[in-house]
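Student: I need the structure of the sequence given here:
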Amino acid sequence: GFGYWPGAVEPTPWATAYATHLLIEASEAGFPVAPERIDAALSWLDSDVEGSGKAPTPGAAAEEAYLYYVLAYGKHPKKARIGALLRALPDRADLDGALREARYLLMAALYLSGDRRYEADLKRPDLSPIEMDRSHGWTFYSDLRFRGLALSVFTDLFGRDPAAEPLADLVARQVARSESRYYTTQELAWALSGLGRRVEVGAVDFDPPVLKVDGRIVPPSREDPRTKERSWAVARASEAKSVVLEIPRIEGGRLWLVQSSEGVRRDEPFTYGGQGLRISRRYLDEDGEPLDLGAGLSLGDAVQVELRITNRTRDRLENLALVDRLPAGFEIENPRLGRGMAADWIDPETLWSTEHMNLRDDRLEVFGALEPGETRTVIYTVRATAAGRFTLPPASAEAMYDPALWARVKGRQIEIAGPWDDYL
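Tutor: Down below sits the predicted model:
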C-alpha cells in the first residue's frame, strides 16, 4: 500500500486507492509501470477492505466507495459488498453530496464488474449547481471534486458520449470562475482529468511549432520526436513585448496548448487575519521570555519561535498546514541533527501532536488536525547566522482541502548585528 506522508511506515486505504488508480491509468497510457507494483497495491487494498468488518451503512459507503471503484477498475471487483453498500444508501433524491458521490462510484464499480443494471442512472449525472461544499475528513470530498470525478468516471465507462457534455460544461464554468489557488488539489486534479478526457483526439499531423519571444526563436527545453510535442521555459516572459507560437501546418484535427506561469508579483498585498483559523507568533529567549526584536539580535543568538494555532470552527479540521517562513539571516536548529534547545519551561500538554513536519532551509511546515475550538502550540529554535537587515515573512495556516479556512500574521524587519559593529 501507500502512505499519506513521505516516510510513512503504514499504508492508508484512501492514499493507496488514489495512487493505484493513477498507476493503472499511467500503465494504460503507455508509461512504464511495473505490473507487480500495481498487483501488490491492489492485493493490499483487497485485504484491507475484506478485513474492515464495517457494517454496510451510509457512512461506510461514503468512506469506501472510491476504494471499491478502484478495485473494480483494477479487475478485483467485490460485487456483494458493493451491492450491500448501495442498498444501505437512502433511496431519495435529496442525499447530501458525499452520499451522491458514493452512489455514483458504487454504481460505476458494479458496471465495471459486469452488472449493468445502473447504466441508465450512470448516464444521467448530477447537473445541479455546484456548491462550495467541502469535507474536512480523509475522503477529501467536495462538490466540485465529485463532479470532476463523475465526469472522469463517465468517460472511462462510456467514452465521449454526448450525455456528459452538460456536466463537462458545468465543471468547466466552475473552474473558470476563480484562480487555481481557490481550489484544492483534489478539485483541480479531477476537474481537469474529467475535462481532459472529453477533449477530442489531436491533429493527425503538424509541423513542429516554433516559439518566438520579441522576434527571437527560443529553442525548446524538451521535445518528443515521435509526437512533435515541444515544451518551453521562458524566464520573465511577462516583460516581453510579444510571445508568438507559430505552427505552419496542422492537418486532421486540433492542437492543444497548455500554458502555466509562476513567480512572485511585485508589491503583491498580503491579507492578514483569518477565517475559521487563528495563529500568533512570538520570539522568546532561552528562558521563555519575550524578545524585543526591535532592539536587534546579535550574530549567533539562539531564538525560540512560538507559534499558536486555533481552530475557530465547530468542526474537527483535518489536514491543516502551518507554515513559518524564515528570513535569510535565520537557520533552523534541526533536532533531527542533534541540535536544538530542550527548554524546561515548555508545557508538553500544550504542544501540537502533529502528523508530519518539514524542516527546510527557508521554512518550517507543520501538518495536523485540531478539534473544535482547540488551540495548540509549536515551538522550535532558530539561530542568527548572518548579519544585516532582513525581512521576516508572514506566518500562515490553512486547511489544505478547504482554502476558505485560513489565517496569516504580519512579518517585520529585523536587524542582526555582527561582532564588528561596535568598531564601525
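Student: use CA for all of it now, contacts and neighbours both
Tutor: Will do.
Student: burial of G51, as a residue count?
Tutor: Around G51 there are 9 other residues, counting by other C-alpha atoms under 10 Å.
Student: on the three-state scheme, P166 is what?
Tutor: Of the three states, P166 takes helix under DSSP: H, G, I helix; E, B strand; the rest coil.
Student: what's the closest non-adjacent residue to it?
Tutor: Distances taken as C-alpha to C-alpha, 6 or more residues apart in numbering place L127 nearest to P166, at 7.3 Å, with adjacent residues excluded.
Student: okay, and that neighbour sits in which element?
Tutor: Using DSSP states H and E, L127 maps to neither a helix nor a strand.
Student: measure it to P162 for me?
Tutor: Distance of L127 to P162, given as C-alpha to C-alpha, to the nearest Å: 14 Å.
Student: show residues contacting the helix or strand that contains D169.
Tutor: For D169, the host element (DSSP H and E) is helix 165-176. For helix 165-176, the external contacting residues (C-alpha atoms under 8 Å, 6 or more residues apart in numbering) are 125-127, 129-130, 144, 147-148, 151, 188, 191, 194-195, 198.
Student: one more: stretch 99-112?
Tutor: 58, 61-62, 64-66, 68-70, 72-73, 77, 79, 82-83, 85-86, 89, 116-119, 122, 146, 150, 153, 157.
Student: among those, name the buried ones.
Tutor: If you count burial by 16 or more other C-alpha atoms under 10 Å, the buried members of those come out as 58, 61-62, 64-66, 68-70, 72-73, 77, 79, 82, 85-86, 89, 122, 146, 150, 153.
Student: dead centre of this protein: give me the residue that sits there.
Tutor: T185 (3.6 Å; C-alpha atoms, centre = their mean).
Student: which residue is the nearest non-sequential neighbour of it?
Tutor: Spatial nearest neighbour of T185, excluding adjacent residues (C-alpha to C-alpha, 6+ apart): Y401 at 7.5 Å.
Student: quick check: that neighbour touching M132?
Tutor: No. The pair Y401 / M132 is not scored as a contact, 11.6 Å apart, by C-alpha atoms under 8 Å.
Student: neighbour-wise, which of the two wins?
Tutor: Shown here are Y401 and M132; by other C-alpha under 10 Å, Y401 has more neighbours (24 against 11).
Student: measure that one to L320 for me?
Tutor: Distance check for Y401 against L320: by C-alpha to C-alpha, it reads 8 Å.
Student: one more: W5?
Tutor: W5 sits 13 Å away from L320, taking C-alpha to C-alpha as the criterion.
Student: who has more neighbours, these two?
Tutor: Just comparing W5 and L320: by other C-alpha under 10 Å the higher neighbour count belongs to L320, 25 against 15.
Student: what's the helix or strand harbouring the more buried one in contact with?
Tutor: Take DSSP H and E as the rule and L320 turns out to sit in strand 317-325. Residues from elsewhere that reach strand 317-325, judged by C-alpha under 8 Å, 6+ apart: 136-138, 311, 362-372, 392-401.
Student: want to put them side by side, so please do this one too:
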Amino acid sequence: VKTNNGFKVVGPSSQKVAFAQPDEKVVYFDLEVGDINGIGKVTVTATSGKEKASYDVEIDVMNPNPVTVNYKELVLEPGKSATIGWEAFGVSGTNKAVLEVSSFPSIDFNRRLDYLIQYPHGCLEQVTSGAFPQLYLADIADIDQSRKNKIQKNVTAAIQKLSQYQVANGGFSYWPGNMTPDDWGSSYVGHFFIEAERKGYALPMNAKKQWLAYQSKTAKQWRYNEGYHNDFAQAYRLYTLALAGSPDISSMNRLRETGGISNESKLRLAAAYALAGQKNVGLKLLNQSSIEPDDSRYQYYYYGSSERNRAMALETLLLLGQKEKAFAMANKLAKQMSSDQWMSTQTTAYCLYAISKFAQGNGPKGIDIQYTVKGKSATITTAKTFADRVLSADGKTVSIRNNKKSTLYVKVVYSGVLPIGQEQVEQRGLGTDIVFKDRKGQVINPSVLSQGTEFIAEVTISNLKNESVDNVALMQIIPSGWEIVNTRFTDFGDFADNKVDYTDIRDDRTNFYFPLKANESKTFRILLNASYPGEYYLPGVQCEAMYDNSFLARTQGQWIKVVR
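Tutor: So this is what the prediction gives:
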C-alpha cells in the first residue's frame, strides 16, 4: 500500500496472503489521516509471480469545523504608507489571506461573499443569495479572468438549481419537492432571474414566463391581511413585475391606497412606481416614509432585518435620483458590513447587491497602490472601486503605499479551519442533547462499537426562549467510520418519521429544518451503522436559526472507535 500526504501507513505497508485454491481474503492496513484538507490517495498493488495489478482510491480528507475568519484594516491617506500584520492559523491547507483595497469605505466584500458561497444549507433563499451579488462583482471590482469564469459557473449552476424549486403554478417553493410557493422567495428568485438575464445568462425554458404569470395572478388576487403583514410581500411582488417590464399599475394604486401599510412597503412601492415611469408618485411615497426602518414586525416574516431593509431603501433612493440621501445610506451600510456584526444570507446578499448598484454610478473610483509581501513588490492600478489580491497565507506582513490623491480603505482578511477538538462551543437560545441507543431502545456508549452494530442517534433540540422561532437548521455530521442508514429506502421507514419541514441526508451528515414554538423541544432520530474499523472524530451538534442569530448551539465533539 502506498499513499500521498493525505495518509500515512502505520505499521507494515505490505502483507502476504496464501491461497491453496481460488478464493478471496481480506487484509487490513492501518492508515493515519494527515493534518491537511484535500484529496488523499491510496494505491493498492497486488503481485503474484509475474502478474501485477494495482488500484487507486481517492478519499476526501475534510475537517468538519467551519471556516474561522479574521481581519485587520486601516485607512490610508493620500501618499502615505502603512503595514498590516497578521498571524496565520488553522489546519495546513486551509489558511488563506487576501488583501482588499477600496476607494469607498470597506464593505468586506470577500468575507461576506465567501459566507454566502460556503453556507452549508440550500433552501430557495440561500441558493439565490449565494449567486445574486456575484452578478455585479466584475462591475465594481478589479478581478482576473479566472475569477470571472468561476463567477459565471456559480451563477449558471444556481440558475439551474433554482429551476428545480419551481412548482406547477409558476411560483417557487422554499424547499425542493414542496408544492406550496414561498411568497417572498418567489419574488426574490424572479428578481435574480431578471438581473441575471440582463447580464447575459440564459434562463430555463419558460421559467420566467410561468413566474410572470404567477406574480401577475397573485398580485391581482392579493388582499391585505394585517395579521400576516403581507403588504411588504405584495410591494416586493409589484416591484419585480415593474422590473420585468410588466407593471401592474392598478394593483400598485390599490396597495398605495390601503391604510396601515408599513414604511418598508411604501419604500418598495415607490421603487416600483419609479421603474414604471411614474417617478413623481414614487417621490410622494418617499416623502411619506422614513428611510430608516422602524418596524421589526416586517423583518422576520420575510427573512429580513433592519440592515436588509436599509439596503432596499438605498435601491429606492437610487431609482428616485436621491444621490445625497443614497450616499449617506451607503456609508451607513458599509460601516455595518465591515464590522463583526452577524448578518443572515438574505441581509448579506441584499446589502452587497445594493452597495454594488450604488458603487456603479456613485462615489469615488480608482485605486493606485504598491504593496510588498516577503520582499516582493507589486502594484494595483485600476479605475474600479474595489480590488483584491491573494497573499501568501504565511506572509505575516504586507506593506502598502497609496499613490492616489484620495483616501483608500485597506483590509487583510485571513482565515483557516481550526484543528479537530478546538471547535468553538457556543449556546444561546437553544439547548441540545444527543443520546445513542441500540435498536431495542437501550442507551449505549458510542465511544467503542463493534463493526456492523446498528444503532440510533437521538438528537433533542430545545427552544430556551419564551418566543417561537422558524427556519431552525440542525446539522449532525457523523464520523467516517459510521454510515447513515437512509430509512426512506428501507423497511425501517416509519421508525424515524421526524416531523420537519425538510430533511437533507448526505453521505456524511443529516440536516433537519424545522420550526420551534416557545419553550418547545423536538427529538430527531438517525439510524446509523458502525461500518469501518478505526478511530474517528464525532463532531458536535450544530444547530442555528438561519435568520436569527440569537438562536445558536454548537457542542464539543469526541473521538470514537469501531473495532473488529
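Student: where do the helices sit along the first structure?
Tutor: 13-28, 35-50, 58-73, 79-88, 97-112, 119-122, 143-158, 165-176, 185-198 (DSSP state H).
Student: need those helices in JSON lines with distance to A328 of the first structure, can you?
Tutor: Listed next are the helices of the first structure as JSON lines, based on distance: least, C-alpha to C-alpha, whole Å:
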{"stretch": "helix 13-28", "distance to A328 of the first structure": "36"}
{"stretch": "helix 35-50", "distance to A328 of the first structure": "43"}
{"stretch": "helix 58-73", "distance to A328 of the first structure": "44"}
{"stretch": "helix 79-88", "distance to A328 of the first structure": "55"}
{"stretch": "helix 97-112", "distance to A328 of the first structure": "45"}
{"stretch": "helix 119-122", "distance to A328 of the first structure": "55"}
{"stretch": "helix 143-158", "distance to A328 of the first structure": "39"}
{"stretch": "helix 165-176", "distance to A328 of the first structure": "37"}
{"stretch": "helix 185-198", "distance to A328 of the first structure": "30"}
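Student: so what corresponds to the residue nearest to T185 of the first structure in the second structure?
Tutor: Here Y401 of the first structure is matched to Y547 in the second structure, going by TM-score structural alignment.
Student: that match contacts R308, correct?
Tutor: No. Applying C-alpha under 8 Å as the test, Y547 of the second structure and R308 come out as separate, 11.6 Å apart.
Student: in the stretch 351-500 of the second structure, which spans are strands?
Tutor: Counting by DSSP state E, counting those that start in this stretch, the stretch 351-500 of the second structure has strands at residues 367-373, 376-382, 386-391, 397-402, 408-417, 426-428, 430-438, 448-450, 454-463, 469-477, 482-484.
Student: what helices or strands is the fourth one leaning on?
Tutor: With contacts defined as 3 or more C-alpha pairs under 8 Å, 6 or more residues apart in numbering; DSSP states H and E, the secondary structure elements packing on strand 397-402 of the second structure are strand 81-85, strand 367-373.
Student: what's the most buried one of the ones you listed?
Tutor: Mean neighbours per residue, mean count of other C-alpha atoms under 10 Å, is largest over those for strand 367-373, with a mean of 18.
Student: what sits against V101 of the second structure?
Tutor: Contacts of V101 of the second structure by C-alpha under 8 Å, 6+ apart are I367, F386, A387, D388, L408, Y409, V410, K411.
Student: could you say which helix or strand holds it?
Tutor: Per DSSP H and E: strand 96-102 holds V101 of the second structure.
Student: just to revisit the earlier point, which one in the second structure is aligned with the residue nearest to the centre of the first structure?
Tutor: In the second structure, T185 of the first structure lands on T345 (TM-score structural alignment).
Student: can you tell me how far the residue in the first structure that K440 of the second structure lines up against is from I346 of the first structure?
Tutor: Alignment note (TM-score structural alignment): K440 of the second structure maps to D287 of the first structure. Plainly put, D287 of the first structure is 10 Å away from I346 of the first structure if you go by C-alpha to C-alpha.
Student: same deal with G194 of the first structure?
Tutor: Look at G194 of the first structure and I346 of the first structure: by C-alpha to C-alpha, they are 49 Å apart.
Student: so the two - more neighbours on which side?
Tutor: Neighbours were counted for G194 of the first structure and for I346 using other C-alpha under 10 Å; G194 has more, 25 against 13.
Student: right, and that one touches S152 too?
Tutor: Yes. If you go by C-alpha under 8 Å, G194 of the first structure and S152 touch, sitting 3.9 Å apart.
Student: grab the nearest non-local neighbour of P290 of the first structure.
Tutor: Using C-alpha to C-alpha, 6+ apart and skipping residues adjacent in sequence, the residue nearest P290 of the first structure is L284, 4.4 Å away.
Student: and that neighbour, how many neighbours?
Tutor: Number of residues near L284 of the first structure (other C-alpha under 10 Å) recorded here: 19.
Student: residues touching I478 of the second structure, list them.
Tutor: I478 of the second structure makes contact with I484, D508, R509, L538, P539 under the criterion C-alpha under 8 Å, 6+ apart.
Student: verify the stated contact: L255 of the first structure with V204.
Tutor: No. Using C-alpha under 8 Å, L255 of the first structure is not in contact with V204; the gap is 9.5 Å.
Student: which one of the two is surrounded by more residues?
Tutor: Shown here are L255 of the first structure and V204; by other C-alpha under 10 Å, L255 has more neighbours (16 against 12).
Student: need the contact list for S280 of the first structure.
Tutor: L307, R308, I309, V409.
Student: what does the first one align to in the second structure?
Tutor: Following TM-score structural alignment, the counterpart assigned to L307 of the first structure within the second structure is V459.
Student: equivalent analysis for S238 of the first structure, please.
Tutor: Alignment note (TM-score structural alignment): S238 of the first structure maps to A393 of the second structure.
Student: just give me the neighbour total for that match.
Tutor: Neighbours of A393 of the second structure (other C-alpha under 10 Å): 20.
Student: ok, it touching A97?
Tutor: Yes. Using C-alpha under 8 Å, A393 of the second structure makes contact with A97 at a distance of 5.0 Å.
Student: what residues are shared contacts of these two?
Tutor: By C-alpha under 8 Å, 6+ apart, the residues touching both A393 of the second structure and A97 are Y414.
Student: hang on, the earlier thing: which one of the helices of the first structure lies closest to R266 of the first structure?
Tutor: Nearest to R266 of the first structure, of all the helices of the first structure, is helix 165-176, at 24.4 Å by C-alpha to C-alpha.
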